[in-house]
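Q: generate a structure from the sequence data that follows.
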Amino acid sequence: MKRDLTIEDVEPALIGGAILGGGGGGIVETGREAVRVAMEVGTPQLWSADEFAEDDLTATIALVGAPAAPNPLVLPRHMLRTLELLREQLPPHQRLAALHCNENGAYTTFNGWLHSALTGLPIIDFACNGRAQPTSVMGGMGLHLRENYQSLQAFAGGHPDNYVEGVLTGALESTSDLVRRASVAAGGWIGVARNPVTVGYAMENGAPGAISQAIELGRVHIEGGVEATAKHLGGRIVAEGTVKDFRLVPSGGRDHGLVALDNAEATTVHFINEYMVLTHDGARISRFPELIMTFAEDGRPVTSGEIAVGDRITVMVAPVESLILSKTMFMPDLYEPLEQSIGFRFAPGTEDLAHA
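A: You can find the predicted model right below:
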């Protein structure tokens, strides 16, 4: 199916994306501003995967950086510059037929909407992953497993005094690491266009239907609030309380920290951009890629970078079965740097070990 994305889609996509961001994926107000620009300059189109040939080419549109970075700047012209740089590197016989986002989030669900509005390239109802994740390799659709695969990544962003742009080719993990370093040099965020793949490969290894899921979930939340959202996702509200401890340390282009509540169960959530592990009443009861999400007292979804001591929040969890996830979410080796940062193992298929 082909359809225009309209203003009626914006708020549901924003709210649903924020919830599926699981603490990351960009801040709500930043996402609202980004999509406002996209809707003012044109009409982005959303196409289902069956509108394309399997060998048609699509590219990932993404933002890379730390959500709480103090001085980022990624303008529309920076985002379009990344697409221009990427297209210049394609072989003469190849052309992009579509674009897709890297993940769901308050900002990241809208990755590609501006490009579609200005270039006419459609957005596929697809994301590399249907929830937000903290590393580019996790959103890389398993490309790191392809023998001799060479990643292609174009990036741009920053204020005039720290603006960076460029194109990298090489091993997926190496180029992703360099792009993340570029985001730090640019003040915290950069726009990225990367890793052209065939539609057939994307559908097999990513999260088809992710954009529609975000819009549907957003409508549920707008109409029914947090309880309706938890029910829709087959999840539950775990805790409510006041934030008594909040720690956030930017490191390596990501936000690392924890949120602790004053409730009797001593609910604590560790995050690396996204919420990673939830401890409640002395037990670790939820861990990434399960969805852990926080909501303000008025029901608004709030990300890890927006929380402060004294805030009253609600914590919801939802199972992986309710999410549209990439295969990379179940690759334990991709969790190793995250586990080293937090201090214990939590990858799927591994035992939930005590603190190191």
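Q: from here on, just use CA atoms for contacts and neighbour counts.
A: OK.
Q: distance of residue 85 from residue 63?
A: Distance, residue 85 to residue 63, by CA to CA, to the nearest Å: 15 Å.
Q: contact partners for the closest residue to residue 309 other than its chain neighbours?
A: With CA to CA, 6 or more residues apart in numbering as the criterion, residue 309 has its nearest non-adjacent residue at 4.9 Å, and that residue is residue 243. Residue 243 makes contacts with 259, 260, 261, 262, 308, 309, 310, 311, 312, 313, as judged by CA atoms under 8 Å, 6 or more residues apart in numbering.
Q: okay, now the first one: neighbour count?
A: Going back to what we said before, that points to residue 259. By other CA atoms under 10 Å, the residues close to residue 259 number 21.
Q: what does the second one give?
A: Number of residues near residue 260 (other CA under 10 Å) recorded here: 20.
Q: one more, so I can put them side by side:
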Amino acid sequence: MSKIKLTSEIVEAAVLGGCVLGGGGGGSMHEGKKIGMLAVDLSSPELVDIEDINENAILINVAAVGAPSAKNAYAEPVHYMKAIELVQKVADIKIEGIISNEAGGLATVNGWLQAAMLGIPVIDAPCNGRAHPTGIMGAMGLHKNKDYNAIQAAVGGTKERTTYTEVVAIGSIEKSSAIVRTAAVQAGGLVAVARNPVSCQYAKENAALGAIKQAIYLGKKMIEAKEKGAKEVINTVCDFLDGELITTAVIKNLHLKSVGGFDVGNLILENDFEITFWNEYMTLEKKGERIATFPDLIMTLNAETGMPVTSAEVEIGQRIALVKVKKEKLKLGRGMKDPELFKVCEDAVGKKIIEYVF
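A: Now for the predicted structure:
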């Protein structure tokens, strides 16, 4: 049986490696560290391989949904727990493990606090081993099962600003995910979500197995490399993920707006590279030539420190290292293998994506 007791040192590594694997999204390292440290201070939850769990055990997926740059975004630790309580109450189920929705500075450790408070394990089977923009992409193909009745609970916002929101949505994956996204807008930009209970066997067949440990091991390598400087950290990321350093350059222009609970826009480097994003980085081009396309991992690192910088954190004048990892090198869940789910990405950023991926 493979178990890892989660500690403060592992939180540091998971948040760092997870942020790189977020590909521009997946939440901030600051929020991830806050939630992760609270979890390990509470009771040191365990990370368990899915092979060590009964195949009929019920797992629940947790996520943070919203626009990362939203100024009034507010989701507290109690909101993450409240979302699970709402699903348990409505579904009348016994939850035996928690899986995260994706990779990211927050997403990789999302579920650790809930697991600590419930006394159940975190299962190393996130829905995806990189971050993605839509809820349906993290549903592990459940949208294909018309008999599956999704249950999604979302909690966020503050009573002081009159943005506090609790929502429980029941129905198809598509409709319930849309309601949760709307709830994020009403809550000020962000909600803590618990959703889509599945059997351990289903997750085993459709999730990104081992992606949490991948983020932890990457983060540990990056921490070790920090003593040797930014270049060593950047090279470590490329070596670990079998990726490529595309360029190092200053951000010349940045366009960002929040639309429907998403951050959408593009950034242009001084040497004519352009990156589009819809929370996550979607496309990388130079003078119209396509270099990488989501779900390839496109990631920005601070060239002075080697630390990851998300799409919500990049700034004009910032010098970044631009890294690319081909999708074949990543741990991807079933939601990354359905061409139908990528049409909304094309609509959001105004670029062709499907023909470059499938």
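Q: can you give me the TM-score here?
A: The TM-score (TM-score structural alignment, normalised by the length of structure 1) is 0.95; 346 aligned residues with a CA RMSD of 1.2 Å.
Q: who's more crowded, residue 85 and residue 63 of structure 1?
A: residue 63 (26 against 20).
Q: the more buried one and residue 51 of structure 1, how far apart?
A: Distance from residue 63 of structure 1 to residue 51 of structure 1, counting by CA to CA: 26 Å.
Q: for residue 169 of structure 1, same thing?
A: According to CA to CA, residue 169 of structure 1 and residue 51 of structure 1 sit 30 Å apart.
Q: and those two? Which one has more around it.
A: Remark: of residue 169 of structure 1 and residue 51, residue 169 carries more neighbours, 17 against 10, as counted by other CA under 10 Å.
Q: element containing the more buried one, please.
A: Element membership of residue 169 of structure 1, judged by DSSP states H and E, is strand 164-170.
Q: and that strand, which residues are buried?
A: 164, 165, 166, 167, 168, 169 (16 or more other CA atoms under 10 Å).
Q: next, count neighbours for the closest residue to the fourth one other than its chain neighbours.
A: Leaving out its chain neighbours, the residue that sits closest to residue 167 of structure 1 by CA to CA, 6+ apart is residue 154, at 4.3 Å. In terms of burial, residue 154 of structure 1 registers 26 neighbours under the definition other CA under 10 Å.
Q: ok, residue 154 of structure 1 - contacts?
A: 82, 83, 85, 86, 165, 166, 167, 168, 192, 193, 194.
Q: follow-up on the earlier one: show me the contact partners of the strand holding residue 169 of structure 1.
A: 82, 85-86, 149-158, 175, 182, 185-186.
Q: superposed on structure 2, what's the mean shift for it?
A: Strand 164-170 of structure 1: mean distance to aligned residues in structure 2 after superposition is 0.9 Å, counting by mean CA distance after the TM-score superposition for structure 1.
Q: can you check what angle separates the very next helix or strand once past that strand from strand 164-170?
A: Downstream of strand 164-170 of structure 1, the first helix or strand assigned by DSSP H and E is helix 172-185. Relative orientation of helix 172-185 of structure 1 versus strand 164-170 (axes from the mean of the first three to the mean of the last three CA atoms, to 10 degrees): 170 degrees.
Q: now helix 172-185 of structure 1: buried residues?
A: Buried residues in helix 172-185 of structure 1, counted by 16+ other CA under 10 Å: 172, 173, 175, 176, 177, 179, 180, 181, 182, 183, 184, 185.
Q: where does residue 215 of structure 2 sit relative to residue 78 of structure 2, distance-wise?
A: 25 Å.
Q: these two: who's more crowded?
A: residue 215 (29 against 13).
Q: re earlier: show me the contacts of strand 164-170 of structure 1 that map onto helices.
A: 82, 85, 86, 175, 182, 185 (DSSP state H).
Q: pull the contacting residues for the first one.
A: Contacts of residue 82 of structure 1 were listed using CA under 8 Å, 6+ apart, and they are 154, 155, 156, 165, 191, 192, 193.
Q: I'd like the distance between the fourth one and residue 85 of structure 1.
A: This means residue 165 of structure 1. 9 Å.
Q: again with the second one
A: For residue 155 of structure 1, the distance to residue 85 of structure 1 (CA to CA) stands at 8 Å.
Q: now the nearest residue to residue 144 of structure 1 once chain neighbours are set aside: how far from residue 190 of structure 1?
A: Spatial nearest neighbour of residue 144 of structure 1, chain neighbours left out: residue 172 (5.7 Å); criterion: CA to CA, 6+ apart. As judged by CA to CA, residue 172 of structure 1 and residue 190 of structure 1 stand 18 Å apart.
Q: isn't residue 190 of structure 2 up against residue 66?
A: Yes - Residue 190 of structure 2 lies in contact with residue 66 (CA atoms under 8 Å); the separation is 4.3 Å.
Q: identify the contacts common to these two.
A: With contacts defined as CA under 8 Å, 6+ apart, the residues adjacent to both residue 190 of structure 2 and residue 66 are 184, 261.
Q: residues touching the residue nearest to residue 144 of structure 1, list them.
A: Counting by CA under 8 Å, 6+ apart, residue 172 of structure 1 has contacts 137, 143, 144, 149, 150, 151.
Q: ranking the residues you listed by neighbours, who comes first?
A: Neighbour max across the contacts of residue 172 of structure 1 (other CA under 10 Å) = residue 143, 22 neighbours.
Q: ok, it - contacts?
A: By CA under 8 Å, 6+ apart, the contact list for residue 143 of structure 1 reads 149, 172.
Q: any idea how far residue 102 of structure 1 is from it?
A: 14 Å.
Q: what does residue 200 of structure 1 give?
A: Residue 200 of structure 1 is 16 Å from residue 102 of structure 1, where distance means CA to CA.
Q: again with residue 30 of structure 1
A: From residue 30 of structure 1 to residue 102 of structure 1 the distance is 17 Å (CA to CA).
Q: tell me which of the contacts of residue 243 of structure 1 are still there in structure 2?
A: Shared with structure 2 under both residues aligned by TM-score structural alignment, their matches' CA atoms under 8 Å, the contacts from the contacts of residue 243 of structure 1 are 259, 260, 261, 262, 308, 309, 310, 311, 312, 313.
Q: for these, which two are the farthest from each other?
A: Largest separation among these by CA to CA: 262 and 308, giving 13.2 Å.
Q: just checking, next helix/strand downstream of the lengthiest helix in structure 1?
A: Longest helix of structure 1, by residue count under DSSP H: helix 210-232. Tracing the chain C-terminally past helix 210-232 of structure 1 and defining elements by DSSP H and E, one meets strand 236-251 next.
Q: check the fit of the helix or strand just after that following strand onto structure 2 and give the mean distance.
A: As assigned by DSSP H and E, the chain's next helix or strand after strand 236-251 of structure 1 is strand 254-261. For strand 254-261 of structure 1, the mean deviation from structure 2 after alignment is 0.6 Å (mean CA distance after the TM-score superposition for structure 1).
Q: fine, thanks again, bye for now.
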